[in-house]
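*Asks:* sequence and predicted structure are below.
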Amino acid sequence: MLRALDIRDMLIIDRLDLSFQPGLNVLTGETGAGKSILLDSLGFVLGWRGRADLVRQGADQGEVVALFDLDKGHPAHAVLAEAGLPGGAELILRRVNTADGRKTAWVNDRRCSGEVLRALSETLVELHGQHDDRGLLDPRGHRALLDAFGGLDAPRAATRTAWSGLATARKAVAATQAALDAIRDEEEFLRHAVAELDALDPQPGEDAALDLKRRTMQGAARIRDDILRAAQLLGNEGAEGAMGQAVRWLDGAADRAGGTLDAPLAALHRALIELAEAQSGVDHSLETLDFDPLELEAVEERLFAIRALARKHGAAPDDLGDFAGGLRDRLAALDAGDADLARQQADLRAAQAGYDAAAGRLSAARATAAAALDTAVMAELSPLKMERAEFRTILTAADPGPDGRDTATFTVATNPGAPAGALNKIASGGELSRFLLALKVCLTGQDSGVTMIFDEIDRGVGGATADAVGRRLADLAQNGQVLVVTHSPQVAARGAHHWRVHKQVTDGLTVSSVAALSEPDRIDEIARMLAGDTITDEARAAARKLLAG
């Protein structure tokens, strides 16, 4: 609820302190007295976009402070928490506009942006009037209003959940399909490469082993002759035979040498043993170097094949095994992906069916709510002297989304047989005011904590119709707070609290002021609204009658 509004140096207001009350608050005054300035100032502190030249002439800056009372469940608390601003039972908005156009805002003495102010304003105030494109006249908000009227939170939440599941299923199918498409583009290459690698089956370390064997075999022809000559020199025709003869000669002479040949004979025997080991090693080397030329060709072919595959795939020869494993994994993913895709497509069909069912239930509930709203509005139009008018909520198909597959549009036909159309295009000023009021009465449930402002919504009506408008506004204010700017005495008489806006010229300066009216003052103000500047006894009597109800 708006409890107070303090305005300093805004347009023709130099200083103004207003305290508002629950129920129906009415503001009256002559045309041009400054009633619209109050709304401009309130819109300014709420962050609404409006006129730029708000600072009073000669002042350095203008300032507006608005004080709201918030109950514990008020939606403004969530906005404050998200913005990191202090909360509480009181909400103080303050905004300053300097003469050079700079604007600065505070929420509970903490600096904030205009965006935060506007987010708060949506939870605090509703403005309704003939040019209110933010509220009932904006078709973009009609579906949400219809849902609120019909109490469709549950089917709408179910539809949003189903839409979220559908979106998730679609993303999963799309991702899997994209991955499969990418793999399929190279499937032929993958299968050929894996077959080629499997056929060759390169092993870690094989490249180095083959290279060593190849080099050894290539060098064998050059060194085998030298080793063979050495073997001959070490054998019976060479060192072994000579040493054997020497041992036999010395053995024959040893008995006669008095022991002097024992040591040489022992050394020769040892030398023969070492010589035998040397011969064995040389023989083994000859056996190793004894190879088939076809084997060399086979070694070279495999070595070159391994290195060719390594170059082809940009991998080290020893990594070809792991590389082949990676290719096999991608082929396995392709084979498994088809099964995954089939499963995900089944999930998608189920999610689509779930969404279609939820959206269908929501559409049916909206159709029921639309019929109920049409009946309720038509019932409200009759007391407002518009019993011949027709109000219809039109539901049309829309692109599927989280809130279903419908759009809702409030339409009117002011006379039977006349074509229906949008509220602000078909109805005249007075008719539009009454349509808006009837709609608001039907759409407003229990106290939402929102202050409703009606800006001359009674324009163009009078007499019994204006009285009906006043009664509807009073009913609307029973569960909350309503502010009405009005020129209608019938509406003003229904107010629980009454302020008069007055303009006067002092020392060449025009200043607007607002005064709370006592009961006698209120009689005079309503009499002025009835009779004009000259207030007669008859006008006062009529004013008393209006106030008496």
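*Replies:* Alright, I've got the coordinates. Quick caveat: nothing in here was measured; it's all calculated off a predicted structure.
*Asks:* contacts, neighbours, all on C-alpha from now
*Replies:* OK.
*Asks:* surely Arg361 is in contact with Pro155?
*Replies:* Yes: Arg361 is in contact with Pro155 according to CA atoms under 8 Å; the separation is 7.0 Å.
*Asks:* so for those two, which sits in the more crowded spot?
*Replies:* Neighbours per residue (other CA atoms under 10 Å) separate Arg361 from Pro155, with Pro155 holding more: 22 against 17.
*Asks:* residues in contact with the more buried one?
*Replies:* Pro155 makes contact with Ala358, Arg361, Leu362, Ala365, according to CA atoms under 8 Å, 6 or more residues apart in numbering.
*Asks:* tell me which element the third one falls in.
*Replies:* Going back to what we said before, that points to Leu362. When elements are defined using DSSP states H and E, Leu362 is found to belong to helix 320-381.
*Asks:* ok, back up a step: so which of the contacts of Pro155 is the most crowded?
*Replies:* Within the contacts of Pro155, neighbour counts (other CA under 10 Å) peak at Leu362, which reaches 25 neighbours.
*Asks:* separation between it and His497?
*Replies:* From Leu362 across to His497, the span is 42 Å (CA to CA, to the nearest Å).
*Asks:* then Leu200?
*Replies:* Taking CA to CA as the measure, Leu200 and His497 are separated by 97 Å.
*Asks:* which of the two has more residues huddled nearby?
*Replies:* The residue with more neighbours, out of Leu200 and His497 and counting by other CA under 10 Å, is His497; that gives 21 against 13.
*Asks:* any idea which element the closest residue to the more buried one other than its chain neighbours lies in?
*Replies:* If you skip the residues right next to it in sequence, His497 has Asn25 as its closest partner in space, 4.8 Å away by CA to CA, 6 or more residues apart in numbering. Assessed by DSSP H and E, Asn25 sits inside strand 23-28.
*Asks:* could you point out which element follows that strand?
*Replies:* On the C-terminal side of strand 23-28, the closest following helix or strand by DSSP H and E is helix 35-45.
*Asks:* buried stuff in the longest strand seen in the chain?
*Replies:* Within the chain, and with DSSP state E defining each element, the longest strand by residue count is strand 390-401. Residues of strand 390-401 classed as buried by neighbour count (16 or more other CA atoms under 10 Å): Glu390, Phe391, Arg392, Thr393, Ile394, Leu395.
*Asks:* and the angle for the helix or strand just after that strand with strand 390-401?
*Replies:* Past strand 390-401, heading to the C-terminal end, the next element that is a helix or strand (DSSP H and E) is strand 404-413. Between the direction of strand 404-413 and that of strand 390-401, the angle (axes from the mean of the first three to the mean of the last three CA atoms, to 10 degrees) works out to 160 degrees.
*Asks:* list the contacts of strand 404-413.
*Replies:* Residues contacting strand 404-413 (CA under 8 Å, 6+ apart): 139, 142-143, 146, 156, 159-160, 359, 362-363, 389-400, 419-423, 426-427.
*Asks:* and the angle for it with helix 320-381?
*Replies:* With the same axes, to 10 degrees applied, the angle from strand 404-413 to helix 320-381 works out at 20 degrees.
*Asks:* this is the comparison structure:
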Amino acid sequence: MLRGLEIRDLLIIDKLDLTFAPGLNVLTGETGAGKSIMLDALGFVLGWRGRAELVRAGAAQGEVTAEFDLPAEHPAHAVLEELGLAADGELILRRVNTAEGRKTAWINDRRASGEVLRRLSDLLIERHGQHDDRGLLNPRGHRQLLDAFGGDETEAALTATREAWRARSRARTALAEARARVEALAAEEEFLRHAVAELDKLSPEPGEDASLDAARRMMQGAARVREDISRAYQAVSGDGADGMVTDALRWLDGAAAGLGDEMEQRLTGPLEALTRAAEALGEAEQGIAELSDALDFDPGELERTEERLFAIRGLARKHNVLPDDLAGFAEELRTRLDALDAGADTLRDLDRAAAAADAAYAHAADALTAMRRAGATRLDQAMARELAPLKMERALFRTTVEPGDAGPEGHDAVAFTVATSPGAPPGQLNKIASGGELSRFLLALKVCLTGADTTRRTLIFDEIDRGVGGATADAVGRRLQMLAQGGQVLVITHSPQVAALGAHHWRVEKRIDGEITTSTVVPLAPEDRVDELARMLAGDTVTDEARAAARALLSAQ
């Protein structure tokens, strides 16, 4: 509920503090007194797009502050929580416009953008008038209004349709992605089959490149040193040094037998040294023989080793991977090939799932359509009952539910249409009805839809009673009074019948002081209300008869 509105230096308002109350709040005043400025100011603080020049002439800036009561269950709390703002039952919006055109806004003393203000505005205020294109006249919102009128059953059908749409979207996405994958794989099928066959034939193993390279190097080295090792073996074997040392030992042993003891002892050292040399040469001969055996390989083995090593490295270069990654790369290609081979079965399964999701969505959307058509019939009947007291019993209101684009909220296009006289073709509200008729259509529609409105926004009606009077104006006022029960309605009116039904009454006045014109709003006491209603009834000259008629209007409420 809008609790207060403070306006500073805006248009022709220098300073204005208003306190509103629950129920029906009426604002009256002569034409040009500035009633529309009130709505301009409220629209400014709520982020509505309106006049470009708002700052009062001579002022540095204009400022508007709006204070709202915010119950705990109010949907505006969700927006505030999303922004990290707290509102413990009170929401204060403030917006400043400098003379240079810069606009700055605050929500509970926290800076905010105009877009955030507009999001909150949709939850706080609902404005209706003859040129209202944000509310009931906007065809884009008619389907949502009809669904709200339909109640819990329609809401349940709408929820089921949304869930079916999400399931349908997931199924279609999965099918499309799988089809794209299969098509991409099919485009490279020839490559996959050739590459997998080539890799399977070679069957490289991780680490094989290093082991083959080491073996190749060893065999290449062996070929180069084999002759030297053979010569070394000959040099230390029986035909070489070993044989010569053995001969030397035999010769010295024979010589020792022909010498005396003294000379024989002198041969002991040389004999021992030669014995050690013979043993060392034997060890060297054995080691060289073993090395020679190790270097003994089939010359064809080197050729085969090089061929496999070069084949592995060639495949690695061809596929731009490391030799040790060839085995993993082969497995990856094999997996893609398997997916291609299984693609037909996968696509068939996903296609069946998508068809089932389509059918489930169609079933849910058809059930929602049935709910909407039933709700449209009830709404049309309710509108017929409301239009009769508003002297529009010959007018025809119809809610059309036609096939539309499929989406999460069904496949219906909903529109409110009217025909103002029997036999006339129906059309959109704002294109068929005249000003006064349009006002009454909107009021009747709002009365019918109020039962479905659980947000309890403040309702503003801007001269919605234009062009009506007498009993019709009284009927308009009675419906505004009914809409205000348990909530808050602000109405700008020129109708005394409507004004007399207000629980709270303000008069908008224009004051001229020299060359300065200002507008202000005055709360009216009971006797002041009599004078204001009398003015509205009689015009500039207020007579006793007009005052009596005004009292009669007030007493009849």
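*Replies:* Yes, it's here. These numbers were taken from a predicted model, which means no experiment stands behind them.
*Asks:* coming back round to it: wait, doesn't the residue nearest to His497 of structure 1 sit right on Val482?
*Replies:* Yes: judged on CA under 8 Å, Asn25 of structure 1 makes contact with Val482 at a distance of 6.0 Å.
*Asks:* pick out the residue nearest the middle of structure 1.
*Replies:* Among the residues of structure 1, Ser164 comes closest to the average C-alpha position under CA atoms, centre = their mean, at 12.4 Å.
*Asks:* from memory that residue sits against Pro402, does it?
*Replies:* Yes: with the criterion set as CA under 8 Å, Ser164 of structure 1 and Pro402 qualify as a contacting pair; they are 7.3 Å apart.
*Asks:* still on that earlier bit, post-alignment, the strand holding Asn25 of structure 1 versus structure 2, mean distance?
*Replies:* Using mean CA distance after the TM-score superposition for structure 1, strand 23-28 of structure 1 ends up 1.5 Å from its aligned counterpart in structure 2, as a mean over the superposed pairs.
*Asks:* go on, stretch 372-381 of structure 1?
*Replies:* Using mean CA distance after the TM-score superposition for structure 1, stretch 372-381 of structure 1 ends up 0.8 Å from its aligned counterpart in structure 2, as a mean over the superposed pairs.
*Asks:* quick check: that stretch aligns to which part of structure 2?
*Replies:* Counterpart in structure 2 of stretch 372-381 of structure 1, with TM-score structural alignment as the criterion, is residues 378-387.
*Asks:* now that stretch, how far from the chain's geometric center?
*Replies:* For stretch 378-387 of structure 2, the separation from the chain centroid amounts to 39 Å (computed by CA atoms, centre = their mean, to the nearest Å).
*Asks:* go on, stretch 212-231 of structure 1?
*Replies:* Using CA atoms, centre = their mean, we find the averaged C-alpha position of stretch 212-231 of structure 1 to lie 77 Å away from the chain's own average C-alpha position.
*Asks:* that one: which residues count as buried?
*Replies:* Arg214, Met217, Ala220, Arg224, Ile227, Ala231.
*Asks:* among those residues, which one sits closest to Phe291 of structure 1?
*Replies:* Proximity of the buried residues of stretch 212-231 of structure 1 to Phe291 of structure 1 (CA to CA) peaks at Met217, which lies at 7.3 Å.
*Asks:* what strand or helix carries the closest one?
*Replies:* Using DSSP H and E, Met217 of structure 1 maps to helix 206-234.
*Asks:* beyond that helix, next helix or strand please.
*Replies:* Of the helices and strands lying after helix 206-234 of structure 1 in sequence (DSSP H and E), the nearest is helix 239-254.
*Asks:* now do that next one against helix 206-234, angle only.
*Replies:* Computed by the same axes, to 10 degrees, the angle between helix 239-254 of structure 1 and helix 206-234 is 40 degrees.
*Asks:* name the helices or strands packed onto helix 239-254 of structure 1?
*Replies:* Taking 3 or more CA pairs under 8 Å, 6 or more residues apart in numbering; DSSP states H and E as the contact definition, the neighbouring helices and strands of helix 239-254 of structure 1 are helix 262-289.
*Asks:* on that earlier part again, with structure 2 superposed, average distance for the longest strand of structure 1?
*Replies:* In the superposition against structure 2, strand 390-401 of structure 1 averages 1.3 Å from its aligned positions (mean CA distance after the TM-score superposition for structure 1).
*Asks:* where does that strand end up in structure 2?
*Replies:* If you align by TM-score structural alignment, strand 390-401 of structure 1 falls on residues 396-407 of structure 2.
*Asks:* who touches the matching stretch?
*Replies:* Contacts for stretch 396-407 of structure 2 (CA under 8 Å, 6+ apart): 165, 369, 372-373, 376-377, 379-380, 383-384, 411-422.
*Asks:* now swap in stretch 80-90 of structure 1 and tell me
*Replies:* Contacts of stretch 80-90 of structure 1 from elsewhere in the structure, counted by CA under 8 Å, 6+ apart, are Leu67, Phe68, Asp69, Leu70, Asp71, Lys72, His77, Val107, Asn108, Arg110, Val116, Leu120.
*Asks:* and it, what's buried?
*Replies:* Buried residues in stretch 80-90 of structure 1, counting neighbours by 16+ other CA under 10 Å, are found at Leu80, Leu85, Gly87.
*Asks:* count of neighbours near the equivalent of Leu166 of structure 1 over in structure 2?
*Replies:* Matched across to structure 2, Leu166 of structure 1 falls on Arg168, judged by TM-score structural alignment. Close neighbours of Arg168 of structure 2, defined as other CA under 10 Å, add up to 23.
*Asks:* Arg168 of structure 2 against Tyr361, yeah?
*Replies:* Yes: with contact taken as CA under 8 Å, Arg168 of structure 2 and Tyr361 are classed as touching, separated by 6.8 Å.
*Asks:* quick check: neighbours shared by the two?
*Replies:* Listed as contacting both Arg168 of structure 2 and Tyr361 by CA under 8 Å, 6+ apart is no residue at all.
*Asks:* stretch 426-433 of structure 2 corresponds to what range in structure 1?
*Replies:* The alignment places stretch 426-433 of structure 2 over residues 420-427 of structure 1 (TM-score structural alignment).
*Asks:* got the end-to-end distance for that stretch?
*Replies:* For stretch 420-427 of structure 1, the first-to-last residue distance is 10 Å (CA to CA).
*Asks:* one more: stretch 402-421 of structure 2?
*Replies:* Counting by CA to CA, you get 23 Å between the two ends of stretch 402-421 of structure 2.
*Asks:* just the buried residues of it, please?
*Replies:* Under the neighbour-count rule (16+ other CA under 10 Å), stretch 402-421 of structure 2 has 408-420 buried.
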